[in-house]
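Chemist: 3D, please:
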Amino acid sequence: MAQARASTTELVVAAAARVFLAKGYQASTMADIAREANISKPTVYQYVQSKQWLLDTIVSLVSEELERCGQVIHTADAPANARLRWLIRVHVAFAVRYRNSYRVTFSEQAALSPAARQEFKQWAKRTTSKFVDLLAECRQEGTLDWPRDIEVAGNLILSTLTSVHRWFFPDGRRMTEELLVEYIEHLLSGVITESDMPSWPMPELPMSPFEDPQGDEAVLVRRSPAR
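Modeler: Below is the predicted model:
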């Protein structure tokens, strides 16, 4: 698979994510973003439309890439609890590799434009529905010990995954992606049965591989819709 390459626009979007995270969306300016991207303010407008467009784009990139990876996992030929653990790993990977964009996505939803907010709500609804269906598969195959409302379980687990950004701070206590996965899986160990993971290798996922030369996180790259 050929690697996607980040454009100048995508690098400006990545710079905006760093600024929004550091200053908050409302307090950030296009001048701040231009400075972070090491280009002039007039040049910024050659690549992006507005501060609002930047926030909407960050959230769109994260949700689209998560959904793309999730679709690969949901349709994989593997037991349900193996697919569930893969989804956990994907969310953790996003929280670590794309931490600025991920944290902005789940902390600045109130500042989204009406259209972007509606799209995000629809994405969240689809994501939750598919996750709950997967948990139902786990329960049917006997690998999920949850006798109560399966939607409650789905919302609890997803809330845990999407709140990783609130306490994962790589500049403070060092924590690797693997350790994050271990913590979350330990949290779920009382209700989810271990799967024979070596027998079910995780499928190749379309995660953006481009490293930001001004930071240490990967840059999300806009992709063409899958055919």
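
Chemist: From here on, just use CA atoms for contacts and neighbour counts.
Modeler: Will do.

Chemist: just checking, what packs against the lengthiest helix in the chain?
Modeler: Taking DSSP state H as the criterion, the chain has its longest helix at helix 114-140. On a contact count with 3 or more C-alpha pairs under 8 Å, 6 or more residues apart in numbering; DSSP states H and E, helix 114-140 meets helix 51-74, helix 80-97, helix 150-162.

Chemist: so can I have TSV of the ones you listed showing mean neighbour count and distance to residue 106?
Modeler: As requested, the helices and strands packed on helix 114-140 are arranged in TSV below (neighbours: other C-alpha atoms under 10 Å; distance: least, C-alpha to C-alpha, whole Å):
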stretch	mean neighbour count	distance to residue 106
helix 51-74	19	8
helix 80-97	22	10
helix 150-162	16	7
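
Chemist: To compare against the first, here's the next sequence to fold:
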Amino acid sequence: MPDTTPKPKRELPRREQPRREQIHEVASRLFSERGYHATSMRELAGELGMQGGSLYAHISGKEDLLVQIVNRASQQFDEALLSLRDVNLPADEKLREAMHRHILVVADNMDSATVFFHEWKHLSPEAYTRVTGWRDSIDHFYRDLVTEGMRTGLFRPDLDVKMAALLILSTVNWTYTWFHPQGTLTPRDVADGFADMLLSGLRAR
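Modeler: Reported below is the predicted structural model:
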């Protein structure tokens, strides 16, 4: 049977926000829901209650918006994760906290996270290169955590560091496809559940 549940109405951008922030918020939502290529500047202007040409007083174009969304998302992940490098915690506890912070960024920014992980492939070559550079830095962050755990005897000495880091990244990054911020699970619940399963395979016997 078709789903007849009434769909919640989308809130209009908050008027107290600066105009540029309103544009960023609505663009994140539309790119997330419809995709970057399927969203026109006219549709974006209509959602904002603006004339199409008025948008260009705030941005240079649609790709400029995509670059801004992707750059802001990467900065949020950097601020959440990279500060953990100098935290005095065992590698297993640090990994658990990293997964929580990673998932929390996704949960608090579902639209922009969806754009970041799904629409970044539409960036121009220069911006695309910056995103792949970011992905490499986060990959190395998780590889370093695994290596630290192996060095301190917490993790198995025979681990494939690259594969372990890819498994962790795939687990936390993919939450944007299914996590519901209004659901019964919190980001901490999800992170702890994933960490328990992953650490059972990583820890030394």
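
Chemist: ok, back up a step: residue range in the second structure corresponding to the longest helix of the first structure, please.
Modeler: Using TM-score structural alignment, helix 114-140 of the first structure lines up with residues 125-151 of the second structure.

Chemist: Now do the same contact list for the residue of the first structure lying at maximal distance from its centre.
Modeler: Taking C-alpha atoms, centre = their mean, the residue of the first structure most remote from its mean C-alpha position is residue 42, at 30.8 Å. For residue 42 of the first structure, the contact set (C-alpha atoms under 8 Å, 6 or more residues apart in numbering) is empty.

Chemist: How about the helix or strand containing it, which residues are buried there?
Modeler: Using DSSP states H and E, residue 42 of the first structure maps to helix 41-44. Buried residues in helix 41-44 of the first structure, defined by neighbour count with 16 or more other C-alpha atoms under 10 Å: residue 44.

Chemist: Quick one: average offset of that helix versus the second structure, please.
Modeler: Mean deviation of helix 41-44 of the first structure relative to the second structure after superposition (mean C-alpha distance after the TM-score superposition for the first structure): 2.3 Å.

Chemist: Which residue range of the second structure does that helix align onto?
Modeler: So helix 41-44 of the first structure sits over residues 52-55 in the second structure, by TM-score structural alignment.

Chemist: Work out for me the element the residue nearest the centre of the second structure sits within.
Modeler: The centre of the second structure sits closest to residue 113, judged by C-alpha atoms, centre = their mean, with a distance of 3.7 Å. Here residue 113 of the second structure sits within helix 110-118, counting by DSSP H and E.

Chemist: for that helix, packing partners?
Modeler: Using 3+ C-alpha pairs under 8 Å, 6+ apart as the contact definition, the elements that helix 110-118 of the second structure packs against are helix 19-34, helix 62-81.

Chemist: The same query, at a cut-off of 10 Å, please.
Modeler: Other elements packing on helix 110-118 of the second structure under the criterion 3 or more C-alpha pairs under 10 Å, 6 or more residues apart in numbering; DSSP states H and E are helix 19-34, helix 62-81, helix 91-108, helix 161-173.

Chemist: mean shift between it and the first structure?
Modeler: Compared with the first structure after the fit, helix 110-118 of the second structure shows a mean deviation of 0.6 Å (mean C-alpha distance after the TM-score superposition for the first structure).

Chemist: Tell me what angle that helix forms with helix 19-34.
Modeler: 60 degrees (axes from the mean of the first three to the mean of the last three C-alpha atoms, to 10 degrees).

Chemist: returning to that earlier point: just put the helices and strands packed on helix 114-140 of the first structure in a markdown table and tack on distance to residue 126 of the first structure.
Modeler: A markdown table is the format used below for these (distance: least, C-alpha to C-alpha, whole Å):
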| stretch | distance to residue 126 of the first structure |
| --- | --- |
| helix 51-74 | 9 |
| helix 80-97 | 14 |
| helix 150-162 | 12 |
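
Chemist: Many thanks, have a good one.
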